[in-house]
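Asker: what's the 3D shape of this:
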Amino acid sequence: MSSTRPLAVLVGPPGAGKSTVGALLADHWHADFRDTDRLIEQSQGRSISDIFVDDGEAFFRALERETVVSSLTTSAGVLALGGGAVLDPDVQEALVGHRVVFLDVGIADASSRVGFDGSRPLLAVNPRASWNRLMKVRRPTYESVSTVRVDTAGRTPAEVVAAVVAELGEP
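Answerer: Purely as a prediction, here's the structure:
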């Protein structure tokens, strides 16, 4: 296994813009972009929602942990983690020493970005209340694993990228 490390790791809740900002940030740095949710979907040949329905959250979280921990040592560009990945203690430990960016977002921006549709299994029932509960539980972990926090409220993806670069500097 190589000892390659990501230039930045993006964490945050659904709707924070991890995939969009991650791709733009990777372009800015002329680097690769990887999204652990997409890596899981590719390896399984099905959507995250289907994995949740067919095999359950515990199975998905095990896949997620393996994918994230592996990607932290084999990805050279920008890496976006699924919203719940940081809740796993092994993932938290693996993030130590990485440049982790918490993309913070409020419910108004998140809902307009993701629409709280059925593709987000943990937000399928009463999406707004579920998102608020999710953030109450996850916020302390997002804050504790991150080296910088960037507020995405009211910002375009390009403005968020500029804020991330301002915080991290160039690689």
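Asker: Please make it C-alpha for all contacts and neighbour counts, starting now.
Answerer: OK.
Asker: who's in contact with residue 113?
Answerer: By Cα atoms under 8 Å, 6 or more residues apart in numbering, the contact list for residue 113 reads 15, 17.
Asker: if I've got this straight, it is in a helix?
Answerer: Yes. Looking at residue 113 with DSSP: H, G, I helix; E, B strand; the rest coil, it is inside a helix.
Asker: for stretch 76-95, how far is the first residue from the last?
Answerer: With Cα to Cα, to the nearest Å as the measure, the ends of stretch 76-95 fall 14 Å from one another.
Asker: can you pull the buried residues of that stretch?
Answerer: Across stretch 76-95, burial judged by 16 or more other Cα atoms under 10 Å covers 76-87, 91-92, 94-95.
Asker: Which stretches in the chain count as strands?
Answerer: Ranges of strands in the chain, per DSSP state E, are 8-11, 33-35, 78-80, 100-104, 148-151.
Asker: I'd like to know which elements the fourth one is packed against.
Answerer: Meaning strand 100-104. Packing contacts for strand 100-104, counted by 3 or more Cα pairs under 8 Å, 6 or more residues apart in numbering; DSSP states H and E, involve strand 8-11, helix 127-145, strand 148-151.
Asker: next up, for comparison:
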Amino acid sequence: MTLAVIVGPMGAGKSTVGALLAESLGVLARDSDTDVERIEGRSISDIFVDSGEQHFRVLEKAAVADALASHDGVLSLGGGAVLDPDTQALLAGHRVVFLRVGLSEAVKRVGLGTGRPLLLGNVRARIKAVLDERAPVYESLADFTVDTDGRTPAEIADEVRQALEQVARP
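Answerer: A predicted model of the protein is given here:
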């Protein structure tokens, strides 16, 4: 079973924190977005542009299901992966950590000149819409929520590690 599943919106630091957490726990880190890119042989942006979001979501769903079934380290999910009801069901029984990020911090981390396909147009407005839409889903799935604003990835990973250790104690 996966030791911890990291969820949250773009700019929360899921991949970075997941890698640091895995290193501190002595396990492997895995990222569902990286898995999709490796399987497809192209970037997520290219998948969105060439094949559309729906195609990407099908690939993402399969990648997450495979990782949840086969990976026993730390798994970071793409921001939209949790929107799929089947994926939500698969997360049951796993320790899910929601990395919460505020709008201003997310905009600062993601940047205004980004190549993220969901952010075409008014970047700040799109990030706000994504945060508003997805926050309730992240919260409903999470065993732990960690605020990331104004904190380093190492501080966040340490808090997650401590939370996981508390759960592991009898």
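Asker: Any idea what the TM-score is?
Answerer: The TM-score (TM-score structural alignment, normalised by the length of the second structure) is 0.95; 167 aligned residues with a Cα RMSD of 1.1 Å.
Asker: picking that back up, mind putting the strands of the first structure into TSV with distance to residue 118 of the first structure?
Answerer: Formatted as TSV, the strands of the first structure follow (distance: least, Cα to Cα, whole Å):
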stretch	distance to residue 118 of the first structure
strand 8-11	21
strand 33-35	20
strand 78-80	21
strand 100-104	22
strand 148-151	26
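Asker: Nearest to residue 169 of the first structure, out of those?
Answerer: For residue 169 of the first structure, the closest of the strands of the first structure is strand 8-11, at 10.7 Å, according to Cα to Cα.
Asker: For residue 22 of the first structure, which residues are in contact?
Answerer: So residue 22 of the first structure contacts 10, 33, 78, 79, 80 (Cα under 8 Å, 6+ apart).
Asker: which residues sit in contact with the residue nearest the centre of the first structure?
Answerer: Central residue of the first structure (Cα atoms, centre = their mean): residue 81, 3.1 Å from the mean position. Counting by Cα under 8 Å, 6+ apart, residue 81 of the first structure touches 9, 10, 11, 18, 35, 36, 37, 68.
Asker: what residue of the second structure matches up with it?
Answerer: Counting by TM-score structural alignment, residue 81 of the first structure corresponds to residue 77 in the second structure.
Asker: and residue 111 of the second structure, how many residues sit next to it?
Answerer: Using other Cα atoms under 10 Å, residue 111 of the second structure has 14 other residues around it.
Asker: Roughly how far does it sit from residue 70 of the second structure?
Answerer: Separation of residue 111 of the second structure from residue 70 of the second structure (Cα to Cα): 34 Å.
Asker: Same check on residue 152 of the second structure?
Answerer: Distance of residue 152 of the second structure to residue 70 of the second structure, computed by Cα to Cα: 30 Å.
Asker: Residue 55 of the second structure now?
Answerer: Look at residue 55 of the second structure and residue 70 of the second structure: by Cα to Cα, they are 23 Å apart.
Asker: ok so, going back, from the contacts of residue 22 of the first structure, pick the one nearest residue 109 of the first structure.
Answerer: For the contacts of residue 22 of the first structure, the minimum distance to residue 109 of the first structure (Cα to Cα) is 17.4 Å, reached by residue 10.
Asker: And for whichever residue in the second structure pairs up with the closest one, the neighbour number?
Answerer: Under the alignment by TM-score structural alignment, residue 10 of the first structure pairs with residue 6 in the second structure. When neighbours are counted by other Cα under 10 Å, residue 6 of the second structure registers 28.
Asker: Give the burial count for the equivalent of residue 38 of the second structure over in the first structure, as a bare number.
Answerer: In the first structure, residue 38 of the second structure lines up with residue 42, judged by TM-score structural alignment. Residues within reach of residue 42 of the first structure, counting by other Cα under 10 Å, total 11.
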